[in-house]
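Enquirer: Need the 3D shape of this:
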Amino acid sequence: MDEPKKLSPLGNDQHEVERVAKAIYQVQVQSARRSVAEIEFDLDEMKRVIDVAIAESDRAASILLFSYAEDMMVEGIKRNLKGDLKGGFKSLLAPNGLLATAHNRTTLLAALRWISTETYEALNVLRSIRNRFAHHVACDSFDDKVISGMVTSLPAFEKPITEQTREKFVGMRQVYLARSLLTVYRVMHEVAVLPHAMANHVDPRDVGGPYEDRPASVHELGLAAADCLLKLVPGNRAG
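Expert: As a prediction, this is how the structure comes out:
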């Protein structure tokens, strides 16, 4: 004897309700994915920044990479903030503006949940490292006791990657460069995906999709980040 059909509160077949609900959700996912796919990243700039950082001193590399992280934060905020503002977006970056400082920009992204807690924490540490180098002339190396402690405290974003690959990052400088690069990558990826996932009320993992089915923009971003990460390993550098 067949089991009786499960009915929804309004008397519809529950299986049909689930089928339509799934279709509604998939429409929202596709809407978010289309928006993400339309984003254009300047990936050549990422590669140029990494090339310069590799060649520069520890102090210059830390200042350059955090400045690049700031640029990516501002770019992401500008792309996602909507509405007319008196004085335009530039007014937010003015000396007394809402986004005048790196602290304010990082805090806004975290408050809006456009970046993850780990990325927020990493940005704060990178800012502290930049400030230490900028304001203490005696600090000129990632091996400085205070600086190395900060580098060690950065989320180890590279470890899950190196556990699957042969690459190793040895020494404070290599670890700093790898973790700062991956922090910037996370900022770019999260500020591309999370706002659109939230706007469409869907799981960000469904927007990003599996590796083989990512929106083209974030797929290319991932390839560029991997290319830059390999460039940090001395044995992989050309020339």
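
Enquirer: From now on I want contacts and neighbour counts done on CA atoms only, so please keep to that.
Expert: Will do.

Enquirer: Would you confirm that residue 54 contacts residue 64?
Expert: No. Using C-alpha atoms under 8 Å, residue 54 makes no contact with residue 64, being 10.6 Å away.

Enquirer: residue contacts, residue 69?
Expert: By C-alpha atoms under 8 Å, 6 or more residues apart in numbering, the contact list for residue 69 reads 183-184, 187.

Enquirer: cool, residue 103 as well?
Expert: By C-alpha under 8 Å, 6+ apart, the residues touching residue 103 are residue 124.

Enquirer: how near is it to residue 165?
Expert: Using C-alpha to C-alpha, to the nearest Å, we find residue 103 at a distance of 35 Å from residue 165.

Enquirer: ok, now residue 64?
Expert: Distance from residue 64 to residue 165, by C-alpha to C-alpha: 28 Å.

Enquirer: higher neighbour count, these two?
Expert: residue 64 (18 against 9; other C-alpha atoms under 10 Å).

Enquirer: quick one: contacts for the more buried one?
Expert: 49, 53.

Enquirer: so where does it fall, helix or strand?
Expert: In this structure, residue 64 sits in helix 58-80 according to DSSP states H and E.

Enquirer: Show me which positions of that helix end up buried.
Expert: 58-66, 68-70, 72-74, 76-77 (16 or more other C-alpha atoms under 10 Å).

Enquirer: now stretch 197-215
Expert: Quick answer for stretch 197-215 (16+ other C-alpha under 10 Å): 197, 200, 202-204, 206-208, 214-215.

Enquirer: compare with the first, here's sequence two:
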Amino acid sequence: MQLSIYTAELAVYITLGIMNNGLDPDIAAMKLSDAEKWGLQVYGNYSRAFGEHRVKEFVEQASPFEAEVTLFEQIAGLVVSEEARVIPVIAAAYADDRLEEMFKREIPDGVPGGRSALMSGFGPLARLSQRLQMAFAFGWLSKDLLIEFDHIRKIRNDLSHKWDVELLVRKMNEFIEEKQTPFEEQLGDGVRLPENFHESMQPVDRFRVRAVWMLGRLTYEARLWVPAIKAGIAPKKALYGPNAPVMLRAIAAISVKATREIACL
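Expert: This next block holds a predicted model:
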């Protein structure tokens, strides 16, 4: 009964879509008869409507994951307050834990030797570098985020094995200015954060802001990206669409608060 009602709703949606919008430009440009074009248009409208319904259902059913949000809030507090050269160590350790939990949760049962064997010793997912690589290869998290954390991993290794203070400062500055993406430039919306707030910030504080938002994204995506894939949904559309899961609002609020503290706003 529910399926038939939904199918009827889809039929109305499709009809209205065709009446109001006509053919999609790519379909209109095809060398096909009008009947064939309209057939493709109906199918396309149906597919879009069905996809939008699945995204809506996924978002409504997504848990707020309050424990993960609370943990992220604690980590964000450390990023705000700890010495700058310790932050890559904190960020890498947190990323390692989140990725380990994600793989343990999402890799199916029945793996020969058990899932835990993959994560320990000489297993293929025993180290942060391997977890980042596998998540990238599987498409289990945003690729740009994984690349940023790989940079974090490398600077963590550098800082862990060098004790020359001048060299450490130079390494950190090179990392901040040359390796990282300056996405803090996009955060000032004039409402939650002043426009161009980053311009007066020191490089180390810009790094703190980047770390907070990266860790927030990782917390969020590690919980919901793979479930979206398994539900047959494009993760970016589900997680960052106009009606995103409630967890995103909580993560964003913590990130904004930490950013304001770092920037002394």
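
Enquirer: about what we covered before: so which of the contacts of residue 69 of structure 1 persist in structure 2?
Expert: Using both residues aligned by TM-score structural alignment, their matches' C-alpha atoms under 8 Å as the contact test, the members of those still in contact in structure 2 are 184, 187.

Enquirer: Now flag whichever of the contacts of residue 69 of structure 1 is closest to residue 96 of structure 1.
Expert: residue 187 (24.3 Å; C-alpha to C-alpha).

Enquirer: any idea what the closest one aligns with in structure 2?
Expert: In structure 2, residue 187 of structure 1 lines up with residue 218, judged by TM-score structural alignment.

Enquirer: what about its match, which SS state?
Expert: Following DSSP: H, G, I helix; E, B strand; the rest coil, the label given to residue 218 of structure 2 is helix.

Enquirer: What is the neighbour count of it?
Expert: For residue 218 of structure 2, using other C-alpha under 10 Å, the count is 23.

Enquirer: likewise residue 117 of structure 2?
Expert: Neighbours of residue 117 of structure 2 using other C-alpha under 10 Å come to 15.

Enquirer: how about residue 109 of structure 2, what's its match in structure 1?
Expert: Under TM-score structural alignment, residue 109 of structure 2 pairs with residue 83 in structure 1.

Enquirer: which residues sit in contact with its match?
Expert: No contacts exist for residue 83 of structure 1 under C-alpha under 8 Å, 6+ apart.

Enquirer: swap in residue 223 of structure 2?
Expert: Residue 223 of structure 2 makes contact with residue 102 under the criterion C-alpha under 8 Å, 6+ apart.

Enquirer: And the one 3 residues further on, by the same measure?
Expert: For residue 226 of structure 2, the residues meeting the contact criterion (C-alpha under 8 Å, 6+ apart) are 106, 140-141, 235.

Enquirer: For the stretch 1-150 of structure 2, which segments count as strands?
Expert: Shown for the stretch 1-150 of structure 2, no strands are assigned by DSSP state E, counting those that start in this stretch.

Enquirer: for residue 8 of structure 1, what are its contacts?
Expert: Per C-alpha under 8 Å, 6+ apart, neighbours of residue 8 of structure 1: 14, 17.

Enquirer: Spatially nearest residue to residue 147 of structure 1, not counting backbone neighbours?
Expert: Take residue 147 of structure 1 and drop its neighbours on the chain: the residue closest to it by C-alpha to C-alpha, 6 or more residues apart in numbering is residue 129, 6.3 Å away.

Enquirer: what do we get in structure 2 for residue 230 of structure 1?
Expert: Here residue 230 of structure 1 is matched to residue 260 in structure 2, going by TM-score structural alignment.

Enquirer: Next up, identify which helix or strand that match is on.
Expert: Here residue 260 of structure 2 is assigned to helix 246-262, by DSSP H and E.

Enquirer: What is that helix packed up against?
Expert: If you count contacts as 3 or more C-alpha pairs under 8 Å, 6 or more residues apart in numbering; DSSP states H and E, helix 246-262 of structure 2 packs onto helix 66-81, helix 203-230.

Enquirer: switch to 10 Å and redo it
Expert: If you count contacts as 3 or more C-alpha pairs under 10 Å, 6 or more residues apart in numbering; DSSP states H and E, helix 246-262 of structure 2 packs onto helix 34-61, helix 66-81, helix 203-230, helix 235-240.

Enquirer: That helix vs structure 1, mean deviation?
Expert: Superposing on structure 1 and averaging over aligned pairs (mean C-alpha distance after the TM-score superposition for structure 1), helix 246-262 of structure 2 comes out at 2.2 Å.

Enquirer: ok, residue 40 of structure 2 touching residue 27?
Expert: Yes. Look at residue 40 of structure 2 against residue 27 with C-alpha atoms under 10 Å: they come within range, at 7.3 Å.

Enquirer: so who does the residue sitting furthest away from the middle of structure 2 touch?
Expert: Residue farthest from the centre of structure 2, counting by C-alpha atoms, centre = their mean, is residue 33 at 42.7 Å. Residue 33 of structure 2 makes contact with residue 39 under the criterion C-alpha atoms under 10 Å, 6 or more residues apart in numbering.

Enquirer: Closest one to residue 34 of structure 1 out of the contacts of residue 69 of structure 1, please.
Expert: Closest to residue 34 of structure 1, out of all of these and judged by C-alpha to C-alpha, is residue 187, at 19.5 Å.

Enquirer: sorry, back to before: surely the residue nearest to residue 147 of structure 1 is within a strand?
Expert: No. Judged by three-state DSSP, residue 129 of structure 1 forms no part of a strand; its state is helix.

Enquirer: which residue in structure 2 lines up with it?
Expert: Matched to structure 2 by TM-score structural alignment, residue 129 of structure 1 sits across from residue 155.

Enquirer: one step back: for residue 5 of structure 2, see how far away the match of residue 187 of structure 1 is.
Expert: Relative to residue 5 of structure 2, and taking C-alpha to C-alpha, residue 218 of structure 2 is found at 38 Å.

Enquirer: ditto for residue 221 of structure 2
Expert: 33 Å.

Enquirer: do residue 125 of structure 2 as well
Expert: Residue 125 of structure 2 is 46 Å from residue 5 of structure 2, by C-alpha to C-alpha.
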